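S.K.: Sequence first, then the predicted structure, then my questions.
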Amino acid sequence: MPEDLRHLAKTGQTIAVRVTPKASRNMIKVEDGMVRVYVTEVPENGKATRAVQKLLAKALGVAKSRVALVKGQVSRDKVFVVTD
């Protein structure tokens, strides 16, 4: 079960995350105010990014289509925004 981030599920809210691909399991941790997302997917062809998007959407309690990547397509540091 991912960490509960429903308090961030407001339209226009940006969420900066640090991604760790090829982790042993999918999970979200909030450490010192920073959101860290661990996914089992490999970082090729956007697989890890899509896994992060899906995990974030579940933690936010919104549809996956409402979580859009705005920065960091090929970076470990990504910024997502919650759309309407």
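M.R.: Received, thanks.
S.K.: make it CA atoms for all contacts and neighbour counts henceforth
M.R.: Will do.
S.K.: need the contact list for Ala16.
M.R.: 34-35, 77-80 (Cα atoms under 8 Å, 6 or more residues apart in numbering).
S.K.: do that again at 7 Å, thanks
M.R.: Ala16 is in contact with 35, 78-80, counting by Cα atoms under 7 Å, 6 or more residues apart in numbering.
S.K.: okay, now the one to match up with it:
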Amino acid sequence: MEITIRVKPGSRKGPLVEETPDDPAASLTVFVRERAVDGAANTGVVAAVAAHYGVPRRDVEIVRGTTSRLKRVRVDGA
């Protein structure tokens, strides 16, 4: 399954995944503590999404938007 997510790096709320039905651009908002430096936030996003869906981190892949706050993510096995 592929989903679009909005990432909030450097958040004190993180790691947290919230469903956002009122956001037309993204179905989930992912709050991570890691800053958007050297891919640290992307690693946190993968871990948070994997925990949210109950799948291993290897089954979560960022398909598009590695340098953007709006990302397209593929989750296998969910």
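M.R.: Structure's in. What do you need? Since this is a predicted model, take the numbers as computed values, not measurements.
S.K.: TM between them?
M.R.: TM-score for the superposed chains, counting by TM-score structural alignment, normalised by the length of the second structure: 0.86, backed by 72 aligned residues with a Cα RMSD of 1.2 Å.
S.K.: that older thread, take the contacts of Ala16 of the first structure and lay them out in CSV including distance to Thr14 of the first structure.
M.R.: Below are the contacts of Ala16 of the first structure laid out as CSV (distance: Cα to Cα, whole Å):
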residue, distance to Thr14 of the first structure
Val35, 12
Lys78, 10
Val79, 7
Phe80, 6
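S.K.: Can you list which of the residues you listed are found in strands?
M.R.: 35, 78-80 (DSSP state E).
S.K.: from the residues you listed, which single one is nearest Ser65 of the first structure?
M.R.: Set against Ser65 of the first structure, the nearest of those by Cα to Cα is Phe80 (11.6 Å).
S.K.: List just the nearest of the contacts of Ala16 of the first structure to Lys47 of the first structure.
M.R.: Lys78 (14.0 Å).
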